[in-house]
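Novice: take this sequence and fold it.
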Amino acid sequence: MTERAATTVWSGDLARGAGEVSLDTSKAAAFTVSFPSRAQEANGQTSPEELIAAAHSSCYSMQLSGLLGANGTPPERIETSAVVSFGKKGDGFAILGIALTARASVPGLDGDKFGEIAETAKRICPVSAALTGTEITLDAALS
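Specialist: The predicted model follows:
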C-alpha cells in the first residue's frame, strides 16, 4: 500500500479568502486556490476540480496503458484530457460531471477492441472508482 499526502492552508472567509495547496509527498508543487477562481475565471489559480481532472486523466492513461499491454498491444502513445464540470446543484455547488477524451496510437489493434478496452479502463481506473456517483463520459478513439 502507498499513501500520498497534500495539505491546504486556508485564510479568511469563502468569498475573499484564499489557500495554498502543497503536494506534500512529492514536493512537486504548491498551488494557490480561492473560491472566486474556482467558481468563475481561473486567473492563474487552480481548483479542486482541476486537480481532480489532473488525477483522473493521469490515472486513466495508466489504466488504459496497462490493459493494452496485457492485451498484447502496448500503446505507442496515449493522450487523455479530463474536463470536470462544477456548478450550482440544489442548494449548493457540486461536481456535475467528468468528460474524458482519450486518443491513442496502438499498432495492431482495431477500433472495436480498443473501444472495449477503453471502456473497461474507465470503469476500473481507481480515480473513476473513487468518483462513483459522478457521471463520467468517455470519448476514446485510435489516432
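Novice: rest of the way, CA atoms for contacts and neighbours
Specialist: Noted.
Novice: strands of this protein, residue ranges please.
Specialist: When secondary structure is read from DSSP state E, the chain shows strands at 6-11, 18-23, 30-33, 77-89, 92-105, 136-142.
Novice: list just the one of those that sits closest to residue 64.
Specialist: The closest of the strands of the chain to residue 64 is strand 77-89. By Cα to Cα, the value is 8.3 Å.
Novice: could you also give me the structure for this next sequence, so I can compare it with the first?
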Amino acid sequence: MRRTATSVWNGTGTKGSGHLSTQSGVFDQQPYSFKTRFENEDGKKGTNPEELIAAAHAGCFNMALGVQLEQAGFEPEELNTQAAVQLEKQGEGFAITKIHLTLKGKVPKISSEQFQELANGAKANCPISQVLNADISMEAELIS
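Specialist: Model (predicted):
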C-alpha cells in the first residue's frame, strides 16, 4: 500500500502560500501559509502540516485501538481522540517535540485497567506513533 500527497508552494517562506492535495481527493488544493502555520490564522483560510499530523495520528490511534478492542472481545461504541501536536522553536528551525492524545472511550463491559492497557498498546503500536520522533503522551478516560 502506498499513499501520496502533494504540496505546491509559491513565494518565500513567510510571504508565500501553498496548497495541499491528497491522492484520494479528500484534500484538493487546500491552502496553507506561514500565517495558518505559525500565527494561528483562522482555520477557514487554510490548514498546516502539524494539524494534518494531528488528524492522522488521532485517526490511526483510534483505528488501532478499535482493532485491539475487537481482538480482546470488546465492541467500542465510540472512541473520541484529540491529538495535540506541539511545535517549538529549536535553534534556527522548528521541531515537533510532543504529541498528547486525549481519548474518551465508550466501551461496554471493559475494566478501566484493560482499557488503559489496550490504549497504551495502540499508542505505542499505531503506524503514525511509530514514525514520529516525538514524546507521545496520553490520557485515556473510559466513559459510560
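Novice: before we move on, back to that, with mean neighbour count and distance to residue 129 of structure 1 as added columns, please give the strands of structure 1 in CSV.
Specialist: Listed next are the strands of structure 1 as CSV, based on neighbours: other Cα atoms under 10 Å; distance: least, Cα to Cα, whole Å:
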stretch, mean neighbour count, distance to residue 129 of structure 1
strand 6-11, 13, 20
strand 18-23, 17, 22
strand 30-33, 17, 26
strand 77-89, 16, 15
strand 92-105, 16, 13
strand 136-142, 16, 10
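Novice: quick one: which of those strands is nearest residue 48 of structure 1?
Specialist: Taking Cα to Cα, strand 30-33 is the member of those nearest to residue 48 of structure 1, at 8.3 Å.
Novice: between the longest helix along structure 2 and strand 78-90, how big is the angle?
Specialist: Here the longest helix in structure 2 is taken by residue count, with DSSP state H as the criterion, and it is helix 49-71. Between the axis of helix 49-71 of structure 2 and that of strand 78-90 there is an angle of 140 degrees, by axes from the mean of the first three to the mean of the last three Cα atoms, to 10 degrees.
Novice: mean distance between helix 49-71 of structure 2 and structure 1 after superposition?
Specialist: Taking mean Cα distance after the TM-score superposition for structure 1, the mean distance separating helix 49-71 of structure 2 from the aligned residues in structure 1 is 0.3 Å.
Novice: packing partners for that helix?
Specialist: The contact analysis (3 or more Cα pairs under 8 Å, 6 or more residues apart in numbering; DSSP states H and E) places helix 49-71 of structure 2 against strand 78-90, helix 112-125, helix 127-131.
Novice: JSON lines for the strands of structure 1, including distance to residue 122 of structure 1?
Specialist: Putting the strands of structure 1 into JSON lines (distance: least, Cα to Cα, whole Å) gives the following:
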{"stretch": "strand 6-11", "distance to residue 122 of structure 1": "25"}
{"stretch": "strand 18-23", "distance to residue 122 of structure 1": "25"}
{"stretch": "strand 30-33", "distance to residue 122 of structure 1": "28"}
{"stretch": "strand 77-89", "distance to residue 122 of structure 1": "11"}
{"stretch": "strand 92-105", "distance to residue 122 of structure 1": "9"}
{"stretch": "strand 136-142", "distance to residue 122 of structure 1": "8"}
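Novice: residue 45 of structure 1: which of those strands is closest?
Specialist: Closest approach to residue 45 of structure 1 among the strands of structure 1 (Cα to Cα): strand 30-33, 5.5 Å.
Novice: remind me what that closest one packs against, helices and strands.
Specialist: Counting by 3+ Cα pairs under 8 Å, 6+ apart, the packing neighbours recorded for strand 30-33 of structure 1 are strand 18-23.
Novice: the inter-axis angle of the strand it packs on versus helix 48-70?
Specialist: Angular relation of strand 18-23 of structure 1 and helix 48-70 on a 0 to 180 degree scale: 20 degrees, by the same axes, to 10 degrees.
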